[in-house]
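Student: here's my sequence, what's the structure:
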Amino acid sequence: MDLFVYGTLRSQKLMAAVAGGTVRCAVPAELSGYGVFPVDGNVVPFIAPQSGATAQGLVYEDLDDQQIARLDLYEGAFGYRVATVDVATAAGPRTVQCYLPPDGAAPGVGAWSLDVWEADHLAPAVLAATELFSYDPLPSFAAARGMWPMIEARAWSKHRAKAAPATRRFVPEPADFQITGARTPQGRFFRFESVDVRHRKFTGGQSDVLVREGFIGTDAAVVLPYDPVRDKVLLVEQARLGPRLRHDANPWMLEPVAGIVDARETPQAAALRECKEEAGVVVTRLEEAGAFYVSPGASTDYFYTYVGLCDLPQTEAYLGGLDDEAEDLRLHPMAFDDALALADSGEIATGPALFLLYWILRHKARLQGAA
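Tutor: Here you go, the predicted structure:
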């Protein structure tokens, strides 16, 4: 099959990740009577009929059945369908195939730019496509669409990762920690991987090949709302699976506000959004408390933590959360010293809550002095 592409698949790196390898030939081409528009900023290119417009693109030639099946999943999961179109090339007109958006979808305003998109979005797009096609068997269209937000969130977490300072710890070269083999990942919402690794030893040389298993999560924003004038915090109570699986008799936990940092979202934006969604709280200022791995021996989870300065006039517990996310939350406004007493008694048994309470304790004089 010869395929005309007009958007992100014009990027050779993304096309290789989707098609399963470098595509043999890409011929510049134009599709008259269509424009390419942005959706959600400059994130998604959307093609639509437009009088007098011309969509610039490429024709990938002689795609085989396996490549077409992968492209069908990548595009078809979102309702895009193959249509026959006539394009112009330097060698003359050609009849080719093209993925067109579903009926009723609306384009954005303005012109979509491949250069702008590649600068900000190419690397995580390749990571997301690589994960999608790592599953065996591949998911159905419906399953892929349902998995896609978490796939993208994981891709952006990897893209966001940067090494912290290393003044005491070892400074590695890329070859000092290698994944030498991997099994098919498991999981649809979260992801579980079993891999073979080798790493440099402190005594020199390389370790044996070690089988290791990991939970592939996402970055999360964690916020403890704090009213420095009233000296009050707000804790979230909800039922949690982890304690239940550990056979804890009471899986209802007291925690800060928290949520996944979505694809293309900053941790700060996620923190503010979650405070509104979970607790109905408007934060006037975020204090960065630290960013860290939660359990680096077996998990990629990485928390951006904040203290959110706000007004907490409430005196009684109240309900919160979003129904469409199946959130069943109870919010507890309380005096800071009462929260510390719960930490001392063990009733607060979640690491981020303990960490942020102790962070406030250390910085309380400054926070209250600036209030």
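Student: every contact and neighbour count from this point should use C-alpha atoms.
Tutor: Fine.
Student: buried ones in the helix or strand hosting Gln56?
Tutor: Assigned by DSSP states H and E, Gln56 falls within strand 44-60. For strand 44-60, the neighbour count (16 or more other Cα atoms under 10 Å) marks Val44, Pro45, Phe46, Ile47, Ala48, Thr54, Ala55, Gln56, Gly57, Leu58, Val59, Tyr60 as buried.
Student: next, the second sequence, to be compared with the first:
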Amino acid sequence: MKQVFLYGTLRHLGLLEIVLGHVPHDRLSAVSLDGYCVARAEGHDFPLILEQSGSSCDGLLLSEVTPAEQARLDYYELGFGYRLLPVEIAGQEALVYFPEPDLWQAAEPWSLKEWSALHWPVTQHSAREIMGLMGQVAPHELGRYFGRIRVRAYSTFLAQSNPSPATLRAAHSIESVTLRGGRLSHIGYFRTDTLRLSHPRYDGTQSDEMEREVFLTGDAALVLPYDPVRDRVLIIEQFRMGPLGRGDPLP
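Tutor: Here you go, the predicted structure:
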């Protein structure tokens, strides 16, 4: 059976769960790979594994890798400039995702603790979008969309970490929206999803099921018209697809 040595970000069990769809605790063991080190890619937050005599890098050895697990790992890694090569760990062969030669330059040693604190809060959202595209977008095309995926991930992070108050509006939460299905309509510089849903109305009833498109992008500026003569603004409250797609707790 195949074994895969997981270093860098895939040592984070939260990310591993998103990528695999589960955490196979009974098939994971902590190991070190001698003769290699892990460094941050210059200008990025992700790690590179490099040969370095006298060094060793910590990782997780995933044993008895199933075809489905291998496919999900390949989808997350191979489309971003990595290749799968064999190494020897404790007298056994394991596969490792190595960066393509000369694609990136190595910077300082990479730290899982630092990455977890600074980058995991956003990466979890980009990883969910990437794995949600499996079967819809070819892995070699993911790289061209990744910049915008990260923009959307940061927008979702902001929505969930600093939600707008409900002191002057209804507190209908995202959990009160009933999703009955959805599909990817388009992905390019922007992304559009088509969703079937119903939502609470302000008279206390639930709306009929509807199909709506949601345009997914990063955060945007808001222009608020103001009447200086009457010193008034006019605000309309209604359920909006944009905040729902952004992950706003109160859409």
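Student: one step back: the strand holding Gln56 of the first structure against the second structure, how far on average?
Tutor: Aligned to the second structure and superposed, strand 44-60 of the first structure gives a mean residue distance of 0.9 Å (mean Cα distance after the TM-score superposition for the first structure).
Student: onto which residues of the second structure does that strand map?
Tutor: Aligned by TM-score structural alignment, strand 44-60 of the first structure falls on residues 46-62 of the second structure.
Student: quick revisit: switch the buried residues of strand 44-60 of the first structure over to a markdown table; also include distance to Val222 of the first structure.
Tutor: Below are the buried residues of strand 44-60 of the first structure laid out as a markdown table (distance: Cα to Cα, whole Å):
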| residue | distance to Val222 of the first structure |
| --- | --- |
| Val44 | 29 |
| Pro45 | 32 |
| Phe46 | 35 |
| Ile47 | 38 |
| Ala48 | 41 |
| Thr54 | 46 |
| Ala55 | 43 |
| Gln56 | 43 |
| Gly57 | 42 |
| Leu58 | 44 |
| Val59 | 46 |
| Tyr60 | 45 |
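Student: ok, these vs His332 of the first structure, which is closest?
Tutor: Val44 (40.4 Å; Cα to Cα).
Student: for the closest one, what are its contacts?
Tutor: Thr8, Pro38 (Cα atoms under 8 Å, 6 or more residues apart in numbering).
Student: cool, and Tyr99 of the first structure?
Tutor: Contacts of Tyr99 of the first structure by Cα under 8 Å, 6+ apart are Phe4, Val5, Glu75, Tyr80, Arg81, Val82, Ala83.
Student: wait, doesn't Arg291 of the first structure sit right on Gln268?
Tutor: Small correction: residue 291 of the first structure is Ala, not Arg. No - using Cα atoms under 8 Å, Ala291 of the first structure is not in contact with Gln268, being 11.8 Å away.
Student: does the residue most central in space within the first structure belong to a helix, a strand or coil?
Tutor: Geometric centre of the first structure, nearest residue: Ala153, 1.1 Å, by Cα atoms, centre = their mean. Classification of Ala153 of the first structure using DSSP: H, G, I helix; E, B strand; the rest coil returns helix.
Student: and it, what's its match in the second structure?
Tutor: Using TM-score structural alignment, Ala153 of the first structure pairs with Val151 in the second structure.
Student: now do Gly110 of the first structure
Tutor: In the second structure, Gly110 of the first structure lands on Glu108 (TM-score structural alignment).
Student: so for Ala291 and Gln268 of the first structure, which sits in the more crowded spot?
Tutor: Gln268 (19 against 16; other Cα atoms under 10 Å).
Student: alignment lookup: that one to the second structure.
Tutor: In the second structure, Gln268 of the first structure lands on no residue (TM-score structural alignment).
Student: Gln268 of the first structure and Arg330 of the first structure: what is the separation?
Tutor: Distance of Gln268 of the first structure to Arg330 of the first structure, given as Cα to Cα, to the nearest Å: 23 Å.
Student: what do you get for Asp219 of the first structure?
Tutor: Taken as Cα to Cα, the span from Asp219 of the first structure to Arg330 of the first structure is 24 Å.
Student: same check, this time on Ile151 of the first structure
Tutor: In terms of Cα to Cα, Ile151 of the first structure sits 29 Å off from Arg330 of the first structure.
Student: out of these two, which sits in the more crowded spot?
Tutor: Between Ile151 of the first structure and Arg330, counted using other Cα under 10 Å, Ile151 has the larger neighbour count: 28 against 18.
Student: got a list of what that one touches?
Tutor: Counting by Cα under 8 Å, 6+ apart, Ile151 of the first structure has contacts Ala128, Glu131, Leu132.
Student: cool, Arg40 of the second structure as well?
Tutor: Phe46, Pro47, Leu48, Ala106, Ala107, Glu108, Pro109, Trp110.
Student: how about 6 Å then?
Tutor: Phe46, Pro47, Ala106, Ala107, Glu108, Pro109, Trp110 (Cα atoms under 6 Å, 6 or more residues apart in numbering).
Student: also Val31 of the second structure?
Tutor: Gly59, Leu60.
Student: quick one: the alignment partner in the first structure of it and Val23 of the first structure, what's the gap?
Tutor: Correspondence of Val31 of the second structure to the first structure, assessed by TM-score structural alignment: Ala29. Ala29 of the first structure sits 16 Å away from Val23 of the first structure, going by Cα to Cα.
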